[in-house]
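J.: whatever this is, show me its structure:
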Amino acid sequence: MPKMKTKSGVKKRFKFTATGKVKHGFAGKRHRLMSHNAKYIRQNRGTSVLSSADVAHVRLWAPYGLK
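T.: As a prediction, this is how the structure comes out:
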């Protein structure tokens, strides 16, 4: 049986922590930032831990984990 493939969008958007949690970045930070105020940009800086309800989907899309 061949290996299952990881979804290419998941490779770009998520990382697994050492304890098995899933980190993600925030949407709306790439371009057209003049339409967002400074508070929005500041609060969505960095990464956050994904909610537990969504972790199951990401684990299905990355069957062998991510680096």
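
J.: going forward, measure contacts and count neighbours with C-alpha atoms only.
T.: Will do.

J.: got the contact list for the helix ranked longest in the chain?
T.: The helix spanning the most residues in the chain, taking DSSP state H as the definition, is helix 52-61. By C-alpha atoms under 8 Å, 6 or more residues apart in numbering, the list of residues contacting helix 52-61 from outside reads 6-7, 10, 21-22, 65.

J.: which one (most neighbours) among those?
T.: Neighbour counts for the contacts of helix 52-61 (other C-alpha atoms under 10 Å) peak at Val22, which has 21 neighbours.

J.: I'd like the structure of this one too, to check against the first:
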Amino acid sequence: MPKMKSHSGTKKRFRLTGTGKIMRAKAFKSHLTGKKSQNRKRGYRQETEVSPADRKVIKARLA
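T.: Below is the predicted model of the structure:
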């Protein structure tokens, strides 16, 4: 049987750290930013860890 392919969309949205955490970009950054404060927009730049409920599925799609 051939190897399973990694899910292309998942590869673009998540990354694995050296310690095995799955990181993702924050939501609400892409549009309607004129009304959001600079502090709020700055907070969207940092990555955050994926929630425990989603880890299993994402890890399987990255493998």
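
J.: what about the contacts of helix 52-61 of the first structure, which are in strands?
T.: Among these, the subset assigned to strands under DSSP state E consists of Val22.

J.: return the member of the contacts of helix 52-61 of the first structure nearest to Arg42 of the first structure.
T.: Looking at these and their distance to Arg42 of the first structure, the nearest is Val22, at 21.5 Å (C-alpha to C-alpha).

J.: which position in the second structure pairs with that closest one?
T.: Residue-level alignment of Val22 of the first structure against the second structure, with TM-score structural alignment as criterion, gives Ile22.

J.: now swap in Gln43 of the first structure and tell me
T.: In the second structure, the residue paired with Gln43 of the first structure is Gly43, using TM-score structural alignment.

J.: in a helix, that match, correct?
T.: Yes: inclusion of Gly43 of the second structure in a helix is indicated when DSSP: H, G, I helix; E, B strand; the rest coil is applied.

J.: and the contacts of stretch 9-22 of the second structure?
T.: Residues beyond stretch 9-22 of the second structure that count as contacts (C-alpha under 8 Å, 6+ apart) turn out to be 23-25, 49-50, 55, 58-59, 61-62.

J.: can you tell me the element Lys15 of the first structure falls in?
T.: In this structure, Lys15 of the first structure is located in strand 14-16 according to DSSP states H and E.
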